[in-house]
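1. Would you be able to build a 3D model of this:
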Amino acid sequence: MENKIKIALVTGGSRGLGKNMALELAKKGIHIVLTYNSNEEKAKEVIESIERIGQQAIMVKLNVADFQSFEEFFGIVKKLIKSKFGVDKIDYLINNAGIGINALFAQTTEEQLDTLYNVQFKGTYLLTQSALSILNEGGGIVNISTELTRFALNGFSAYASMKSAIETLTKYQAKELGERKIRSNVIAPGAIETDFGGGAVRDNKKMNSFIAASTALGRVGLPDDIGSVVAFLCTDDAKWINAQRIEVSGGQMI
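-> Next up, the predicted model:
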């Protein structure tokens, strides 16, 4: 009999978009494994919120730029889901963890470029590779890109380039993992009011107004605008959506 328990692993799930993704997934009846890098207390708060929804959750520390830790990390995850849920595998991987660096192309340093590469692309690439051993057939991967791969704003050349690579990677994952019936899609959020990038979108009134004015729906995005789309992609309603880039921006810069 098919196992009805569904589990999603959300990286960077202690705050911002990752937190909202985890909560929305829980509302769909999916149990959660969330990772955090430094803020254990915030991660515990998310766990408590998920439990109030009626789902179960586990948190595990992870630095997505520490590639050598991935084997140990998934060993821990496997043990925890076995003891907590009685299963050996997860169903969905949400590659949300990331950072932002704003620097003009001419001023971007090698260190900044390497940091973005390690976190935004190499980390996602290798973590997903490592996850394949515990990802159920018929499961799914959701990667996170940005609207900045469609249009250009000053200061995001390195960040957006890494995200363009993620969009290409998503297609190859969908192609090569299709024999296991694993779908891979990528969402591209618009500017969102979170503490990402120092909270500039949320706290800089000039930037906030500029974004709202350039968005068809007339406002800046909120975390709640994003998590439900990720959750949808992790349901049978999205079973025929594969290798797609879905922009979630309210119609910014159209």
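2. Could you use CA atoms for every contact and neighbour count after this?
-> Will do.
3. Look up how far K89 lies from the nearest residue to G29 once chain neighbours are set aside.
-> The shortest distance from G29 to any non-neighbouring residue, by CA to CA, 6 or more residues apart in numbering, is to Q55 (6.6 Å). To K89, Q55 is 17 Å away according to CA to CA, to the nearest Å.
4. Over to L126?
-> To K89, L126 is 18 Å away according to CA to CA.
5. Which of those two has more residues huddled nearby?
-> Regarding L126 and K89, a neighbour count based on other CA atoms under 10 Å identifies K89 as having more, with 21 against 16.
6. Which residue lies closest in space to the more buried one, excluding its sequence neighbours?
-> Ranked by CA to CA, 6+ apart and with sequence neighbours excluded, the top spatial neighbour of K89 is I134, at 4.5 Å.
7. quick one: contacts for that neighbour?
-> Taking CA atoms under 8 Å, 6 or more residues apart in numbering as the criterion, I134 is in contact with F74, K78, D88, K89, I90.
8. what about the strands in this structure?
-> For the chain, the strands defined by DSSP state E cover 7-10, 31-36, 57-61, 90-95, 135-144, 183-189, 245-248.
9. helices or strands next to the third one in the packing?
-> Contacting strand 57-61 under the criterion 3 or more CA pairs under 8 Å, 6 or more residues apart in numbering; DSSP states H and E are the following elements: strand 31-36, helix 40-53, helix 70-85.
10. Can you tell me which of these is most buried?
-> Compared across the helices and strands packed on strand 57-61, strand 31-36 shows the largest average neighbour count, a mean of 26 (mean count of other CA atoms under 10 Å).
11. From what I see, A8 and T35 are in contact.
-> No - assessed by CA atoms under 8 Å, A8 is found out of contact with T35, at 11.1 Å.
12. Look up how far A213 lies from S145.
-> Look at S145 and A213: by CA to CA, they are 22 Å apart.
13. The two: which is more packed in?
-> Legend: neighbour count by other CA under 10 Å for S145 and A213, higher for S145 (27 against 15).
14. With distance to T194 as extra columns, can I get the helices and strands packed on strand 57-61 in CSV?
-> Converted to CSV, the helices and strands packed on strand 57-61 look like this (distance: least, CA to CA, whole Å):
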stretch, distance to T194
strand 31-36, 16
helix 40-53, 14
helix 70-85, 27
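15. one more to line up against the first:
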Amino acid sequence: MQIAIVTGASSGIGQSIAVQLARRGTGVILTYHGNEAGARDTVAVIDKDGGTAVALPLDVGNTAAFAAFRESVAAALRDTWQRDTFDFLVNNAGFGRMAMFEDTTEDVFDTLMRVLLKGPYFLTQTLLPLLADGGAIVNTTSSAARHCGLEPGYSAYGTMKGGLVVLTRYLAKELSTRGIRVNSVSPGSTRTRIADNAFERFPEVIPGIVAKTALGRLGEPDDIGMVVAALLGEECRWITAQDIEVSGGFNL
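-> Presented below is the predicted three-dimensional model:
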């Protein structure tokens, strides 16, 4: 059985990724930060479908905790699957925060940087000894880092996600010697809990987004989750170093 680690899988896109991978027969180690109930829900859905999942706490913005997390991963691999390696890493955990450029404080900038760029960089480095040769990594980036998704107020967020796109290419280059593929997906506006449930709190913004989306609706978590599961699968074995926009044709 192949094993995947999916960060930030207590809700939204990460939850969908974990469930979609499990439905393909992949064992899942999923992480949560502050939403343990959501993580338990994800595990319950996977269990109900006949899959196997383990939930572990992780603050992606705290690199000091990564070594201990690796030990927890090693224990879960050993105890649940009798493995000492895993096959797939999905760097999905993150958060969104809007601030116009002139209003962006160093604190906001640094927090976004720690969670969205520094975290995935050093978490991947920390877990690399446990990642099997021939495996694959997918990073969740954002259309905010692409021309189609440039919207006022996301300069810091988009900058970090853009950095993650570049990191994806470098990892694909350097890890290719081990047969490890590395890609990223850039979701458009998706109905998740991001930015403190922004779509639930401000439903009036949805029609405007839908009007600018070629396929005529807001994205759903499974629209992204199924793409990530496919990218990690055998059918995408010849794809690496790509950033794939998954937005339904936003601003097309």
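16. Could you report the distance from the aligned partner of G51 of structure 2 in structure 1 to S49 of structure 1?
-> Structural alignment (TM-score structural alignment) places G51 of structure 2 against Q55 in structure 1. Q55 of structure 1 sits 9 Å away from S49 of structure 1, going by CA to CA.
17. can you check Q244 of structure 1 too?
-> Applying CA to CA, the value for Q244 of structure 1 to S49 of structure 1 is 30 Å.
18. Then S14 of structure 1?
-> When distance is defined by CA to CA, S14 of structure 1 is 11 Å away from S49 of structure 1.
19. Then Q173 of structure 1?
-> Relative to S49 of structure 1, Q173 of structure 1 is positioned 32 Å away (criterion: CA to CA).
20. and what of F210 of structure 1?
-> F210 of structure 1 is 33 Å from S49 of structure 1, by CA to CA.
21. do the same with I192 of structure 1
-> Distance, I192 of structure 1 to S49 of structure 1, using CA to CA: 22 Å.
22. gap between stretch 162-172 of structure 2 and the chain center?
-> Distance of stretch 162-172 of structure 2 from its chain centroid, counting by CA atoms, centre = their mean, to the nearest Å, is 14 Å.
23. so how much does it differ from structure 1 once superposed?
-> Its matched residues in structure 1 lie on average 0.3 Å from stretch 162-172 of structure 2 after superposition (mean CA distance after the TM-score superposition for structure 1).
24. In structure 1, which residue range corresponds to that stretch?
-> Alignment of stretch 162-172 of structure 2 against structure 1: residues 164-174, by TM-score structural alignment.
25. which parts of that stretch are buried?
-> Neighbour-count burial for stretch 164-174 of structure 1 flags S164, A165, I166, E167, L169, T170, K171, Q173, A174 (criterion: 16 or more other CA atoms under 10 Å).
26. A74 of structure 2 pairs with which position in structure 1?
-> Superposed on structure 1 with TM-score structural alignment, A74 of structure 2 falls opposite K78.
27. Could you find the closest non-adjacent residue to its match?
-> Once flanking residues are discounted, K78 of structure 1 sits nearest to D88: 5.9 Å by CA to CA, 6+ apart.
28. Would you confirm that that neighbour contacts I76?
-> No - with contact defined as CA under 8 Å, D88 of structure 1 does not count as touching I76 (11.3 Å).
29. mind listing what the residue nearest the centre of structure 2 touches?
-> In structure 2, the centroid-proximal residue (CA atoms, centre = their mean) is N92; its distance is 1.6 Å. Shown in contact with N92 of structure 2 (CA under 8 Å, 6+ apart): V6, T7, G8, A9, I13, G14, N139, T140.
30. what about 10 Å?
-> Going by CA atoms under 10 Å, 6 or more residues apart in numbering, N92 of structure 2 touches 5-9, 13-15, 17, 31, 60, 116, 120, 138-141, 184-185.
31. got it, and A64 of structure 2?
-> Neighbouring residues of A64 of structure 2 by CA under 10 Å, 6+ apart: F122.
32. That one pairs with which position in structure 1?
-> With TM-score structural alignment as the criterion, A64 of structure 2 matches Q68.
33. again, but for V6 of structure 2
-> Alignment note (TM-score structural alignment): V6 of structure 2 maps to V10 of structure 1.
34. what separates that match from V230 of structure 1, distance-wise?
-> Look at V10 of structure 1 and V230 of structure 1: by CA to CA, they are 10 Å apart.
35. Give me the common contacts of these two.
-> With CA under 10 Å, 6+ apart, V10 of structure 1 and V230 have common neighbours G18, M21, A22, L25, I94, V142.
36. how close does the residue in structure 2 sticking out farthest from the centre get to I180 of structure 2?
-> Centroid-distance maximum for structure 2: E102 at 28.6 Å, with CA atoms, centre = their mean. E102 of structure 2 sits 41 Å away from I180 of structure 2, going by CA to CA.
37. Now for the aligned partner of Q242 of structure 2 in structure 1: which residues touch it?
-> Using TM-score structural alignment, the partner of Q242 of structure 2 in structure 1 is Q244. By CA under 10 Å, 6+ apart, the contact set of Q244 of structure 1 is V142, E167, T170, K171, A174, R183, S184, N185, V186, I187.
38. A200 of structure 1 too?
-> So A200 of structure 1 contacts A191, I192, E193, T194, K206, M207, N208 (CA under 10 Å, 6+ apart).
39. Quick check: the fourth one touching V201?
-> Yes - the criterion here is CA atoms under 10 Å, and T194 of structure 1 meets it with V201 at 7.2 Å.
40. between these two, which one's more packed in?
-> Using other CA under 10 Å, the more surrounded residue of T194 of structure 1 and V201 is V201, with 22 against 18.
41. returning to that earlier point: shared neighbours of T194 and V201 of structure 1, which are they?
-> With CA under 10 Å, 6+ apart as the test, T194 of structure 1 and V201 both reach G221.
42. Tell me where the stretch 151-252 of structure 2 has helices.
-> 155-175, 194-201, 206-211, 221-232 (DSSP state H, counting those that start in this stretch).
43. Kindly reformat those helices as TSV containing distance to D79 of structure 2.
-> What follows is those, written out as TSV (distance: least, CA to CA, whole Å):
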stretch	distance to D79 of structure 2
helix 155-175	28
helix 194-201	33
helix 206-211	45
helix 221-232	24
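44. Which among the ones you listed is found nearest to T126 of structure 2?
-> Of all these, it is helix 155-175 that lies closest to T126 of structure 2, at 13.6 Å by CA to CA.
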